[in-house]
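Peer 1: here are the coordinates; sequence isn't available:
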C-alpha cells in the first residue's frame, strides 16, 4: 500500500521488450538503500516489484495487463518517473490510501499557470467519472491530489510549487497522459450499495467435529 506522497524521481535508463511484456530499468541512486529484492515500489502510480537491484536503481517487470491499463507502455528511455516505496507499519498516511492499481489514464487538456500555483485540467474518462468528486482525493501518476473542480467530461487539480518541484507534474505538457487511480473507498461503498449489506453472523455455535480435538 502507498499514500501518494512522492519520495523520489527516477529516470528510465533502459527498456527491454519481452514479447507482450517489458522490463524497465529505473535509475535512482537514492532509492537503492531503501529497496530490496521483492519490495514494492510505485512507479508513476503503478505498483511494481523490484526484480533486481542495480548499482543505480532497480529493475521491474511489467506484464500485458499493466501495459494495457497504464501509461508505462509508452515510456521512453530518459523519461522521468515518480517513485514511492511501499508504506511500512508506523509510517504516516500523508496522502490517502493508494493501492498502486491504476484504473485508467487521463489526458491533460489545459494547463493554467499562476504566480503561486498551477491548475491542471484533465479529461475525465466515463469509466471512473462517478468516483471523482470535488474536494475528494485522486491519485495521478502516483501523487495524491485533491480534486478542485469537476465539470462535464473533465476535472481539475491545483498544484502548489512544492508539488510541481518534487514530482514530474511540473513538466507535464498538454496532450500527455497520466495514470489515474480513484479512491478505492468509493468503489467499496458502491459495491456494498449494489449488492446489499448482509450482516455477518459472528456468533459461536457448537458444532459436531466427530470427536476431533477432544
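Peer 2: Yes, it's here. In this text the structure is predicted, and so the values were computed from the model without any measurement.
Peer 1: From now on I want contacts and neighbour counts done on CA atoms only, so please keep to that.
Peer 2: OK.
Peer 1: buried residues in stretch 56-73?
Peer 2: With burial defined by 16 or more other C-alpha atoms under 10 Å, the residues of stretch 56-73 counted as buried are 56-62, 66, 69-72.
Peer 1: got the contact list for the helix or strand hosting residue 165?
Peer 2: Residue 165 is located in helix 161-166, with elements delineated by DSSP states H and E. Contact with helix 161-166 is made by 6, 8-9, 116-117, 169-171, as judged by C-alpha atoms under 8 Å, 6 or more residues apart in numbering.
Peer 1: rerun that using 6 Å as the cut-off
Peer 2: residue 170 (C-alpha atoms under 6 Å, 6 or more residues apart in numbering).
Peer 1: what's downstream of that helix, the next helix or strand?
Peer 2: Next element after helix 161-166 (DSSP H and E): strand 177-182.
Peer 1: what sits against the most centrally placed residue in the chain?
Peer 2: Residue closest to the mean C-alpha point of the chain, counted by C-alpha atoms, centre = their mean, is residue 45 at 2.7 Å. Applying C-alpha under 6 Å, 6+ apart to residue 45 gives the contacts 100, 141-142.
Peer 1: any chance of these in a markdown table, plus secondary structure, distance to residue 109 and neighbour count?
Peer 2: A markdown table is the format used below for the contacts of residue 45 (DSSP: H, G, I helix; E, B strand; the rest coil; distance: C-alpha to C-alpha, whole Å; neighbours: other C-alpha atoms under 10 Å):
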| residue | secondary structure | distance to residue 109 | neighbour count |
| --- | --- | --- | --- |
| 100 | coil | 24 | 27 |
| 141 | coil | 16 | 29 |
| 142 | coil | 19 | 32 |
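Peer 1: In addition, the following structure is provided for comparison:
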C-alpha cells in the first residue's frame, strides 16, 4: 500500500520489452533503500523490485500492467515518480493508494491560478462515477484533491511544491497519466450493487407469490 506522496523523481535507464512483458531499470537514490522483492510505485503502478545495483533498481511489468498503464510508453531518460511501500506505523500523509492503476487519462487543459497550476484531465468514461468534488485521486502516483468535476473530466490544482517534487509540473496538454480512483468508492459500489440486486430479486419473488395466492 502507498499514500501518494512521492519520495523521489527517478530517471528511466532502460526499458526492455518482449511478448511476456517488460523489464524497467530506474536510476534513483531510493535504490539504496530497496531490496529484491520489495514493492515500489512507479508513476503510480505498484511493481516488484527484482534487482538492485548501486543507484539502480530493476522491476518487471507483466502484459496486464502494460495494457493498463503508461509504463510501456516510457523511454530512456524519462522522469518517473517513485514511492516505496508504506511502512506499518508510518504517517498516512495522502490517501490510501494501492498502486493498482484503473486507467490512463490525458491532460486536456492546463492553466495558472495564482501560484497554482490547474490541470484538467479526461479519464476513461467508466471512471467518472467514482469521482467526487473534493475527493481524492492518484494521478501518476501523486495523491491529489479533485478541485472541480465536469461531465467528462476533472481538474486538480498543483501547488509549487508538488510541481517541483513530482513529474506533474512537466506535463502538457495531451500527456497521458496513470489514474487510480478511491478504492473505498469501488468497494461501496460493489456492496450497494449486490444489495440492490438482492432487494429487487426478493421484491419480485414476493410480488409473484402474492399474485399466485390471489389466483
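Peer 2: Yep, it's here. Only a predicted model underlies this, so the values are computations on that prediction, with no experimental measurement involved.
Peer 1: which of the contacts of residue 45 of the first structure does the second structure keep?
Peer 2: With both residues aligned by TM-score structural alignment, their matches' C-alpha atoms under 6 Å, the contacts of these that the second structure also has are 100, 141-142.
Peer 1: Pick the one among the residues you listed closest to residue 157 of the first structure.
Peer 2: Checking those against residue 157 of the first structure by C-alpha to C-alpha gives residue 141 as the nearest, at 12.9 Å.
Peer 1: That closest one contacts residue 176, doesn't it?
Peer 2: No: counting by C-alpha atoms under 6 Å, residue 141 of the first structure does not reach residue 176; the two are 11.7 Å apart.
Peer 1: how much distance is there from the lengthiest helix in the second structure to the middle of the chain?
Peer 2: Across the second structure, the longest stretch assigned as helix under DSSP state H is helix 183-214. Here helix 183-214 of the second structure is found 32 Å from its chain centre; the criterion is C-alpha atoms, centre = their mean, to the nearest Å.
Peer 1: for the first structure, what spans make up the helices?
Peer 2: 29-32, 64-69, 161-166, 184-195.
Peer 1: Distance to residue 84 of the first structure added to these, as a markdown table?
Peer 2: Output for these, formatted as a markdown table (distance: least, C-alpha to C-alpha, whole Å):
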| stretch | distance to residue 84 of the first structure |
| --- | --- |
| helix 29-32 | 9 |
| helix 64-69 | 17 |
| helix 161-166 | 12 |
| helix 184-195 | 18 |
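Peer 1: Nearest approach to residue 21 of the first structure belongs to which of those?
Peer 2: helix 64-69 (5.4 Å).
Peer 1: By how much does that closest one deviate from the second structure on average?
Peer 2: Compared with the second structure after fitting, helix 64-69 of the first structure has a mean deviation of 0.3 Å; criterion: mean C-alpha distance after the TM-score superposition for the first structure.
Peer 1: So what would you say the end-to-end distance of stretch 48-58 of the second structure is?
Peer 2: Taking C-alpha to C-alpha, to the nearest Å, the first and last residues of stretch 48-58 of the second structure lie 8 Å apart.
Peer 1: Could you list which residues are in contact with residue 7 of the first structure?
Peer 2: Applying C-alpha under 6 Å, 6+ apart, the residues contacting residue 7 of the first structure are residue 84.
Peer 1: Residue 47 of the second structure and residue 85 of the second structure, how far apart?
Peer 2: 10 Å.
Peer 1: picking that back up, quick one: the helix holding residue 165 of the first structure aligns where in the second structure?
Peer 2: Helix 161-166 of the first structure corresponds to residues 160-165 in the second structure, going by TM-score structural alignment.
Peer 1: quick one: that stretch to chain centroid distance?
Peer 2: On C-alpha atoms, centre = their mean, the centre of stretch 160-165 of the second structure falls 18 Å from that of its chain.
Peer 1: Which parts of it count as buried, going by neighbours?
Peer 2: For stretch 160-165 of the second structure, by 16+ other C-alpha under 10 Å, it's residue 162.
Peer 1: Residue 142 of the first structure - nearest residue in space that isn't next to it in sequence?
Peer 2: residue 45 (3.3 Å; C-alpha to C-alpha, 6 or more residues apart in numbering).
Peer 1: The equivalent of that neighbour over in the second structure and residue 196 of the second structure: what is the separation?
Peer 2: Using TM-score structural alignment, the partner of residue 45 of the first structure in the second structure is residue 44. Note on residue 44 of the second structure: its distance to residue 196 of the second structure, by C-alpha to C-alpha, is 33 Å.
Peer 1: swap in residue 84 of the second structure?
Peer 2: For residue 84 of the second structure relative to residue 196 of the second structure (C-alpha to C-alpha), the value is 39 Å.
Peer 1: between the two, which one's more packed in?
Peer 2: Neighbours per residue, other C-alpha atoms under 10 Å: of residue 84 of the second structure and residue 196, the larger number sits with residue 84, 22 against 11.
Peer 1: wait, the more buried one sits on residue 40?
Peer 2: Yes: counting by C-alpha under 6 Å, residue 84 of the second structure does reach residue 40; the two are 4.6 Å apart.
Peer 1: Check the burial of residue 76 of the second structure by counting its neighbours.
Peer 2: Residues near residue 76 of the second structure, counting by other C-alpha under 10 Å: 13.
Peer 1: which one of residue 47 and residue 85 of the second structure has more residues nearby?
Peer 2: Neighbour totals were compared for residue 47 of the second structure and residue 85, and residue 47 leads with 21 against 18 (other C-alpha under 10 Å).
Peer 1: Could you measure from the more buried one over to residue 57 of the second structure?
Peer 2: Applying C-alpha to C-alpha, the value for residue 47 of the second structure to residue 57 of the second structure is 11 Å.
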